[in-house]
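*Asks:* Just a sequence and a predicted model for now, questions to come.
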Amino acid sequence: MDIWAQIESDHEELKGLGKDVLKSMDGEGPASRDNQFDLFDTKLRRHLAAVEDVIFPPLEKQQATSATVHEIEQHHKSMRRDLSWLDRPGKNEKDWTQSFEVVLEQLDRLCSRHETLISQAKPMIAEKDGLSLGDRYTRAKLKRIPGSWDWNKIGIGAGTALGIAAVGAAAVAGAKRYQRGRDGHSGDADDFELRLQTDETVRLISSEKVEGTKVVDRSGEEIGKVVSFMVDKYTGRVAYAVLQFGGVMGLGAHYYPLPWPVLDYETKHDGYVLNLEKADLKNAPSFKKDETPDFDDAGYRRDILVFYRPS
């Protein structure tokens, strides 16, 4: 199968898995929402990585496709951030479900962008090269299954190997989650270790090095600085970085809760880059120093998440 057909097939599978997550219920076993989300999360990350490994390198050098590749790359980063954001307890709660529905909308937009790139790329790539890229694409996904064997050495093709390994990985994941439930402890450590393997955006950094760090907009203009963090008490992960903007010595300043994953550190700016223009902040959720934002309100959290999503 050529690479274009494989990508389209992946799109259909991912959309189907997303629907399965919404249909699933809380509880234990393979059909639980935790397990269904884990499967969706793993397969989507694997798909994004394979596209980046195989499709991006030849097309980002072409004038006709370089801009599209850059846009899709940013969309990939956003999808990974959203997946990390959703990887938390309470998946059967209404606000989690609403957030996941927004992620599925973003997935639809991403698939459309992939299809646009495919339509631009097809005339540039010969049919035989499309088949060769298809094999590389399959192997790129196979490489990201933890504990995968060297299938070449045992004479099994990449397509068959991917199917065998995917079924095995799903079974192992379900068994591990079931066992964790029996043991009475959380799987966050195992999940986080998997994220370190599959999500290149995960890094560790001391809060002392972040608080006070400047934030610039996409054009490089400074818009404020990080003054504090909001940490999820249940997962222990940073949920928001609070951006201070305007005012003198903190007086009259506005504070903007930013979902932590929307900030990208760039050494050339010696600070974090927020992918919007300074003027866009006038419409962003914010509060003043003497105000207390209601982070317990699902609508408020959703407003923040939706505002910083790519259009």
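*Replies:* Here it is on my side, so go on.

*Asks:* okay, CA-based contacts and neighbour counts for the rest of this
*Replies:* OK.

*Asks:* how many neighbours does His254 have?
*Replies:* A count of neighbours around His254, defined by other Cα atoms under 10 Å, yields 18.

*Asks:* center of this protein - which residue?
*Replies:* Arg80 (0.9 Å; Cα atoms, centre = their mean).

*Asks:* So which bits of the host helix or strand of that residue are buried?
*Replies:* Using DSSP states H and E, Arg80 falls within helix 66-86. By 16 or more other Cα atoms under 10 Å, the buried positions in helix 66-86 come out as 66, 68-69, 72-73, 75-86.

*Asks:* after that helix, next one along is what?
*Replies:* By DSSP H and E, the next helix or strand past helix 66-86 is helix 94-121.

*Asks:* so what does the helix or strand following that next one touch, helix or strand wise?
*Replies:* Downstream of helix 94-121, the first helix or strand assigned by DSSP H and E is helix 127-143. Counting by 3 or more Cα pairs under 8 Å, 6 or more residues apart in numbering; DSSP states H and E, the packing neighbours recorded for helix 127-143 are helix 3-23, helix 33-54, helix 158-183.

*Asks:* ok, structure two:
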Amino acid sequence: MDLWQLIANDHANIADLCGEIPRAFPDGGVRSRERLFRDLDTELRRHFEAEEESLYDALEDHDRAEHLVDELEHEHEEIERRLGELARVRDKGTQDWTQRFRDLAALIEGHFHREEHELLPLAREILDEEEFRELRHEYVEENIEALRARQGGWDVPSSGLLLGALVGAAAGALAFAAWRGGALRGLTDRTPTQLLLSRAPVLGRLGGLMSRTGRRRRQYGAEVLKDVAQRTRTSVQDVSSRLRLPIGTTYAVVADLERKGLVRSTRHQGPVRERIVAITTRGREQAQR
């Protein structure tokens, strides 16, 4: 799994969390709004740290990328500032808190889209294959360091030992998704961070989950493409609703299709900020096969 897929998987899982939080019960239980928000805070900060210390650091000295990287780093700061403000509110069940969270989720979605559609394509033009491989290694290492720091200096195996497992299992993002989705139920009751850092025998099952995730992503791609082909244009949220797919998965599939030139997407500029997707000529031909 390459760096772009690792980042896209992080984005998809974080987007799923953003979609779950407004629907969660404000208090109590493993899937309470408070618990899910803490998970989101942890995952976002881990993801940001890993990006900044690997991809951002590699690009910030290039003239073509310097301004964009600076803007994206400022967006990280703004997102973290808003996370802190929302975390300090004791009652997370109010309409005001929910609306402020939805505004934050829209900011996160826009930030991820800029990374996937502006930063990553630019990085492909600037960096060579050897640099890509090194960045993948650094991204995984920074994930490990971020997790270690947040767990108070656990005795984490060296990144060399974990690199293959992390990449093969979509790094922390996949472990997190597996834990939340119950795919590891019966193996352990520990948190996703503990799963990732422990030596528990979960890697085989994670590898199988990765394989199934890839097959499902390809299947979803065909379904999303056919759905979009039936309309002049549509929002990603509507595609998600019609096909009953998680919103984060839908965004990830649309991003894959756009990278292949099968669809194109734009941000709606009206009062409701959403991503609008339309079929391309190549995509329509693919959908008709």
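*Replies:* It's in. Because the structure is predicted, anything quoted here is derived from the model rather than measured.

*Asks:* Quick check: which of the helices and strands packed on helix 127-143 of the first structure is nearest to Ile223 of the first structure?
*Replies:* Among those, helix 33-54 comes nearest to Ile223 of the first structure, with 30.9 Å by Cα to Cα.

*Asks:* with the second structure superposed, average distance for that closest one?
*Replies:* On superposition with the second structure, the mean distance recorded for helix 33-54 of the first structure (mean Cα distance after the TM-score superposition for the first structure) is 0.7 Å.

*Asks:* Which neighbouring elements make contact with that helix?
*Replies:* Going by 3+ Cα pairs under 8 Å, 6+ apart, helix 33-54 of the first structure lies up against helix 3-23, helix 66-86, helix 127-143, helix 158-183.

*Asks:* distance between the next helix or strand after the last one and the chain's centre?
*Replies:* Beyond helix 158-183 of the first structure in the direction of the C-terminus, DSSP H and E gives the next helix or strand as helix 188-198. If you compare the mean C-alpha spot of helix 188-198 of the first structure with that of the full chain, they lie 14 Å apart, counting by Cα atoms, centre = their mean, to the nearest Å.

*Asks:* Quick check: buried residues in whichever helix or strand comes after helix 188-198 of the first structure?
*Replies:* Sequence-wise, the next helix or strand downstream of helix 188-198 of the first structure (DSSP H and E) is helix 207-210. Buried residues in helix 207-210 of the first structure, counted by 16+ other Cα under 10 Å: Val210.

*Asks:* picking that back up, just put the helices and strands packed on helix 33-54 of the first structure in TSV and tack on distance to Ala189 of the first structure.
*Replies:* TSV is the format used below for those (distance: least, Cα to Cα, whole Å):
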stretch	distance to Ala189 of the first structure
helix 3-23	22
helix 66-86	14
helix 127-143	22
helix 158-183	11
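
*Asks:* Those helices: which one's closest to Ile304 of the first structure?
*Replies:* Nearest to Ile304 of the first structure, of these and by Cα to Cα, is helix 66-86 at 12.4 Å.

*Asks:* ok so, going back, the residue nearest to the centre of the first structure against Lys43, yeah?
*Replies:* No: between Arg80 of the first structure and Lys43 there is no contact under Cα atoms under 8 Å: 11.7 Å.

*Asks:* corresponding residues in the second structure for the top strand by length along the first structure?
*Replies:* When the first structure is parsed with DSSP state E, its longest strand is strand 222-231. Using TM-score structural alignment, strand 222-231 of the first structure lines up with nothing in the second structure.

*Asks:* can you check stretch 272-286 of the first structure too?
*Replies:* Aligned by TM-score structural alignment, stretch 272-286 of the first structure corresponds to no residues of the second structure.

*Asks:* What does Gly299 of the first structure correspond to in the second structure?
*Replies:* Using TM-score structural alignment, Gly299 of the first structure sits opposite a gap in the second structure.

*Asks:* For Gly299 of the first structure, list the residues it contacts.
*Replies:* Contacts for Gly299 of the first structure were tallied using Cα atoms under 8 Å, 6 or more residues apart in numbering; they are Asp95.

*Asks:* Tell me which helix or strand it sits in.
*Replies:* Here Gly299 of the first structure is assigned to helix 298-307, by DSSP H and E.

*Asks:* what's the angle between that helix and helix 66-86?
*Replies:* 160 degrees (axes from the mean of the first three to the mean of the last three Cα atoms, to 10 degrees).

*Asks:* How about helix 298-307 of the first structure, which residues are buried there?
*Replies:* Arg301, Arg302, Ile304, Leu305.

*Asks:* Of the residues you listed, which is the nearest to Asn152 of the first structure?
*Replies:* Leu305 (43.7 Å).

*Asks:* these two touch, right, that closest one and Pro259?
*Replies:* Yes: the pair Leu305 of the first structure / Pro259 is scored as a contact, 6.9 Å apart, by Cα under 8 Å.
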